[in-house]
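Visitor: Could you look at this predicted model? Sequence included:
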Amino acid sequence: MNPIFKTVSSSDISISQLMLPSHSNFSGKIHGGYILSLLDQIAFACASKFSGNYCVTASVDTVNFLNPIEVGELVTMKASVNYVGKSSMIIGIRVEAENIQTGQIKHCNSSYFTMVAKDKDGVNIPVPGLILSQKKDVRRFINCIKQIALKKEQNIHEEEFDYSSEESIESLKNYNIKLELK
């Protein structure tokens, strides 16, 4: 166990960027892929700031696109460490878009990235422990524990589930598919 502990607030980071026409998709909204790129950048910055080391993206656990972002809006991303393991951290990111003419702000995206700290040789390295000093910190940490448990359960299910059984094949009849096994 790492003897160093840091507060959640010590990991807080935010970035703001004006959305340009070059960031838009064919429907005139900001392209989701562009937002994903920014999310990965802020997750890296947050994890590296907290751990004091280079970090890599291990997984993108959740990306919920809630509202479209328009060209000309000011997008602000706020990130913090929500959970720490031995060398991993789960970074929570909130994305808001502000209409700079009206001042109206909307919540556009919530995302969770798992980042892993690495040493100069690319080997996993321990991260500081997390000091939970507010109720929201505790809530976020517990939610991450639940998400990790669900992820583990899904992995076990993938390994143990027999997809070729008659029961499995029969369960597919209620879906919009045409089964043509050879």
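Guide: Yes, it's here. Numbers count the residues shown, from 1 in each chain.

Visitor: Please count neighbours and contacts with C-alpha atoms only from this point.
Guide: Fine.

Visitor: Checking the nearest residue to Thr114 once chain neighbours are set aside next. Helix, strand or coil?
Guide: Leaving aside its sequence neighbours, Thr114 sits nearest to Ile90 (CA to CA, 6 or more residues apart in numbering; 4.5 Å). With DSSP: H, G, I helix; E, B strand; the rest coil as the basis, Ile90 sits in strand.

Visitor: Just the element for the most centrally placed residue in the chain, please.
Guide: Centroid check for the chain by CA atoms, centre = their mean gives Tyr112 as the closest residue, at 1.9 Å. Tyr112 is located in strand 105-118, with elements delineated by DSSP states H and E.

Visitor: Below is an additional structure, to be compared with the one above:
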Amino acid sequence: MEPKRARESLSVTSVHVLPNDTNNHGTFFGGKLMMYVDNIAAISATRHARSLVVTASIDSVDFLRPIFAGSSVCLEAFVTWSHHTSMEVFVKIIDENMTTGERNLCTTCFLTFVAINENSQPIPVPKVIPENEEEQLLYSSAEKRYLNRKTRRQETKQFTSKLTLRKPWE
């Protein structure tokens, strides 16, 4: 399988934040933003793998700046690194004041996707070739994030195995 350049998976979209997209503070609903994040990341992962993909994890998302109604939100995503069947996708969220043109980085996050076949079985994905400085920075630190996710997943499995499932009426 031939490796692919990170830029080959680049996906970019913009969304106009309308009043019905905001909470009682007049800022963009975090959950709605996360829907856009997952969508753009899935497009990037699909471009890289050229197969069906599923979201395996979303790393922590720290909202650095509020996004207000009337803003435009630009989401940029690309695959930074791959393992055997999984891919790390980096998403950058930038807001733009539509009247002044001022742009600010609001948050970044990493998502992990797994490529699957028509039977929902994991399949191999191409390696990533980083080219520019940002891609190389993300690529060089990706394996450490991968190992942290693996540890976190094991800890989550251990923790959730101890939880009980109750029916709401009990």
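Guide: Thanks, I have the structure now. Because the structure is a prediction, the values reported are computed rather than measured.

Visitor: on that earlier part again, map the residue nearest to Thr114 of the first structure across to the second structure for me.
Guide: Alignment note: Ile90 of the first structure maps to Glu88 in the second structure; criterion TM-score structural alignment.

Visitor: from memory that match sits against Cys109, does it?
Guide: No. Using CA atoms under 8 Å, Glu88 of the second structure is not in contact with Cys109; the gap is 10.1 Å.

Visitor: Those two: who's more crowded?
Guide: Using other CA atoms under 10 Å as the criterion, Glu88 of the second structure and Cys109 rank with Glu88 on top: 28 against 18.

Visitor: Can you name the residues that contact the more buried one?
Guide: When contacts are counted by CA atoms under 8 Å, 6 or more residues apart in numbering, Glu88 of the second structure touches 79-82, 110-113, 142.

Visitor: Rebuild these as a markdown table, extending it with distance to Ser44 of the second structure.
Guide: Formatted as a markdown table, the contacts of Glu88 of the second structure follow (distance: CA to CA, whole Å):
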| residue | distance to Ser44 of the second structure |
| --- | --- |
| Val79 | 6 |
| Thr80 | 10 |
| Trp81 | 12 |
| Ser82 | 12 |
| Phe110 | 12 |
| Leu111 | 11 |
| Thr112 | 11 |
| Phe113 | 10 |
| Ala142 | 17 |
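
Visitor: ranking the residues you listed by neighbours, who comes first?
Guide: Of the contacts of Glu88 of the second structure, with other CA under 10 Å as the count, Val79 tops at 38 neighbours.

Visitor: Next, the angle from the top helix by length along the second structure to strand 103-116.
Guide: Looking across the second structure with DSSP state H, the single longest helix is helix 133-160. Here the directions of helix 133-160 of the second structure and strand 103-116 differ by 60 degrees (axes from the mean of the first three to the mean of the last three CA atoms, to 10 degrees).

Visitor: in helix 133-160 of the second structure, what's buried?
Guide: Neighbour-count burial for helix 133-160 of the second structure, counted by 16 or more other CA atoms under 10 Å, picks out 135-136, 138-139, 142, 146, 149.

Visitor: same deal with stretch 99-106 of the first structure?
Guide: 99, 106.

Visitor: now do the same end-to-end measure for it.
Guide: Using CA to CA, to the nearest Å, one end of stretch 99-106 of the first structure lies 9 Å from the other.

Visitor: Can you tell me how far Ala45 of the second structure is from Met34 of the second structure?
Guide: For Ala45 of the second structure, the distance to Met34 of the second structure - CA to CA - is 16 Å.

Visitor: Among the two, which residue is more densely surrounded?
Guide: A count of neighbours by other CA under 10 Å puts Ala45 above the other of Ala45 of the second structure and Met34, at 34 against 13.

Visitor: the helices in the first structure, which residues?
Guide: With DSSP H as the criterion, the first structure has helices spanning 32-51, 135-160, 166-171.
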